[in-house]
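In: next one to model:
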Amino acid sequence: MSVNRRDLLRGAAATAVASTLPARMFAQTTVAQSEGVHLQTLSDGTLSLPRSFITGAMPAEADEILARYGVTGDALTPDCNVTLLQSGDRTVLFDVGSGTEFMPTAGKLADALAAAGVDPYDVTDVIFTHAHPDHLWGSFDDFGDMWFPNATHHIGRAEWDYWTDPNTVSTIGTERQTFAVGAANRLGELSDQISLFDDGAEIISGIAARATYGHTPGHMSFETRVGNQSVMIVGDAIGNHHVGFERPEWASGSDQDADLGASTRLKLLDQLNTDQMLLVGYHLPNGGIGYAEKRGNGYHFVSAS
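Out: Model prediction:
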């Protein structure tokens, strides 16, 4: 029996699950479930970011907020939560992590999928919130092959148009040029399996696109039905559980369009709080699952796990 390179990678992932990496790398947190439908998050690991990436030019009060959440150093290490939906004959991933070429602390999704008993060949749909490295680069394995070869890959039309525009790399700013090159290359490789959608579209049954622009020009969130429960998968529209909730109106250094990102965050948090809707945030703690609770002039992330 011959063994191909994908089989070798899958075998390596299974070995890692058994022995070599800490258990938290394979954290699975159930978001919601109903008859025949199961929604959970899987860990792709963590990032290591400079504090200024979040705070940017925020007032000094940002330091006070961060200190209350135990963030006192110069680096932030946010979680990366990939959402997995299993419903009938559909196995859907919302974003795919960063692969092994971005940061050594991230790119653990292959191991998390193996721990969850999900074969990459069985994934039917990949739905991208946006095309940043920690959400897109995991589309390919270490050999440059697609991790999910049988999946339709869905991305918002505005996001696709932006990252595939050859002018983007020269206009995005030097600090994000590697993002532009990486996105253009990978989206180009995925082009035969890409399906584009617009705001409000029902991508597949029970999953509707909601425009949440600002973090990137075409960032999307997704309202997903699980039985009689509605869950909003917000990606990076709300990028952290401290400043982003308490002072959502402040411009964040992580957003490409900081003013639009702040406006989007305010509207989204208001909706989530008013509707008491469960949310999943890509970089929020404890699997990223919880609620937005209004407190004073801001909000508070209430973890559901």
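In: only C-alpha atoms from now on, for both contacts and neighbour counts.
Out: Fine.
In: next up, the contacts around Ala60.
Out: For Ala60, the contact set (Cα atoms under 8 Å, 6 or more residues apart in numbering) is empty.
In: what's around Ser87, how many residues?
Out: 18 (other Cα atoms under 10 Å).
In: count the neighbours of the nearest residue to it once chain neighbours are set aside for me.
Out: Leaving out its chain neighbours, the residue that sits closest to Ser87 by Cα to Cα, 6 or more residues apart in numbering is Val37, at 4.4 Å. Using other Cα under 10 Å, Val37 has 15 neighbouring residues.
In: name all residues that make contact with Val37.
Out: Taking Cα under 8 Å, 6+ apart, one finds Leu85, Gln86, Ser87, Gly88, Val226, Gly227 in contact with Val37.
In: if we use 10 Å, what do you get?
Out: Shown in contact with Val37 (Cα atoms under 10 Å, 6 or more residues apart in numbering): Leu85, Gln86, Ser87, Gly88, Arg90, Arg225, Val226, Gly227.
In: any idea how far it is from Glu175?
Out: 41 Å (Cα to Cα, to the nearest Å).
In: so which elements touch the helix or strand harbouring Val31?
Out: Using DSSP states H and E, Val31 sits in strand 28-34. Using 3 or more Cα pairs under 10 Å, 6 or more residues apart in numbering; DSSP states H and E, the elements in contact with strand 28-34 are strand 37-46, strand 79-87, helix 109-116, strand 220-226, strand 229-235, strand 278-281, strand 289-295.
In: one more, for comparison:
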Amino acid sequence: MISRRSLMTLAAAAVTAPLAPRRLWAGNTLTLGGMQIDTLSDGFLTLHGSFLLDGAPPEATDILTRYGIGTDQMTPPCNVTLLRDADRVVLFDVGAGHDFMPSAGKLAEAFDTLGITPEDITHVLFTHGHPDHLWGLLDEFDDPIFPNAEFVMGQAEFDYWTDPETVNTIGAARTTFAVGAARRLGVIADQMRLIADGDEVLPGIAAHLTPGHTPGHIAYELRSGSEGVLIAGDAIGNHHIAFERPDWHSGSDQDAETAAATRLRLLDRLASEQMPLIGFHLPGGGIGRAERTDGTYRFVES
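Out: Reported below is the predicted structural model:
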């Protein structure tokens, strides 16, 4: 059995050319200019296939079969992104925490492999307010886990989850999402910086509104000179149906039609520019590229 220490040693010995990822036990890592970007595993979700397939054509099951994925239970990985650059340590989303699913909420273990502590985090940038991205914000006593961080979220996303009416309109299956998000965001509201589409959030990090999965979902583009990486969150939510048929509706999205339009726009740009992307639920640590194939797309792991 390979230990975490052994895998960390292997990672340190690997090639570290710009934009050449090297394997880490918890995910993947790459460099972009002076930025080191690590994807860290928060574990995985355990979902019934209907969560994804509701609203999709019956042929979606055929795509899953080709990828060796059954519909009774899906176990997508959860990749939290960490950026280190000069004096900042930036976390993109915070994982599921201790009270969402037993299979998730493992971010602290991934931190340990890098010698990172929650106190080291200077900024937390949220893509959206779903539990696997937000609920790792507070500990068992409802105290913030990242005491020194500035928190950043899209204005539209923050407004949606803190609106008292959201719990009444989101649908019964997601009622707990709304209650949990409102409680957590209420704790850190005074520490939250709200942003809009196109804002430069931090030097080298721009916000892009990518709605549909949630009303105010934000993707973040990291730039160094002519090179870039897109942290896509859940705007591209899986490596199979979302790539092969991005136009199909998915039950995982709150506004399926808008989400499909967002996916098509992102995949066209990513494939045209061959920009690396990091997806929260994509395999292999989440880092890869979108390639056009037979009139559609496929995900290529890095």
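In: TM-score for this pair?
Out: In this superposition the chains share a TM-score of 0.91, using TM-score structural alignment, normalised by the length of the second structure; 283 aligned residues with a Cα RMSD of 1.7 Å.
In: out of the helices and strands packed on strand 28-34 of the first structure, nearest to Glu64 of the first structure?
Out: When those are compared by Cα to Cα, strand 289-295 sits nearest Glu64 of the first structure, at 16.7 Å.
In: give me the contacts around the closest one.
Out: By Cα under 10 Å, 6+ apart, strand 289-295 of the first structure touches 29-32, 40-41, 81, 231-233, 241, 245-246, 268-282, 284, 298-305.
In: three-state assignment of Leu269 of the first structure?
Out: helix (DSSP: H, G, I helix; E, B strand; the rest coil).
In: mind telling me what it corresponds to in the second structure?
Out: Under the alignment (TM-score structural alignment), Leu269 of the first structure maps onto Leu267 of the second structure.
In: list the contacts of Thr216 of the first structure.
Out: Here Thr216 of the first structure is in contact with 129-132, 158-159, 162-163, 236-237, 254-258, 260-261 (Cα under 10 Å, 6+ apart).
In: what's Ser191 of the first structure aligned with over in the second structure?
Out: By TM-score structural alignment, Ser191 of the first structure lines up with Ala189.
In: same question for Leu49 of the first structure.
Out: By TM-score structural alignment, Leu49 of the first structure lines up with Leu47.
In: its match: what's it in contact with?
Out: Thr71, Asp72, Gln73, Met74, Thr75, Pro76.
In: switch to 7 Å and redo it
Out: Contacts for Leu47 of the second structure (Cα atoms under 7 Å, 6 or more residues apart in numbering) come out as Gln73, Met74, Thr75.
In: can you check Ile238 of the first structure too?
Out: Gly244, Arg265, Gly281.
In: could I get those residues as JSON lines with distance to Gly218 of the first structure and neighbour count?
Out: Putting the contacts of Ile238 of the first structure into JSON lines (distance: Cα to Cα, whole Å; neighbours: other Cα atoms under 10 Å) gives the following:
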{"residue": "Gly244", "distance to Gly218 of the first structure": "19", "neighbour count": "25"}
{"residue": "Arg265", "distance to Gly218 of the first structure": "14", "neighbour count": "27"}
{"residue": "Gly281", "distance to Gly218 of the first structure": "17", "neighbour count": "27"}
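In: please identify which of these is nearest to Ala12 of the first structure.
Out: Closest to Ala12 of the first structure, out of all of these and judged by Cα to Cα, is Gly281, at 29.0 Å.
In: roughly how far apart are the aligned residue in the second structure for that closest one and Pro164 of the second structure?
Out: By TM-score structural alignment, Gly281 of the first structure lines up with Gly279 in the second structure. Using Cα to Cα, we find Gly279 of the second structure at a distance of 30 Å from Pro164 of the second structure.
In: helix, strand, or coil at Glu159 of the first structure?
Out: Glu159 of the first structure, by the three-state scheme (three-state DSSP), is helix.
In: how about it: what's its closest non-neighbour residue?
Out: Going by Cα to Cα, 6+ apart, Glu159 of the first structure has Gly218 as its nearest residue, at 4.0 Å.
In: and that neighbour, that's in a strand?
Out: No - counting by three-state DSSP, one finds Gly218 of the first structure to be coil, located in no strand.
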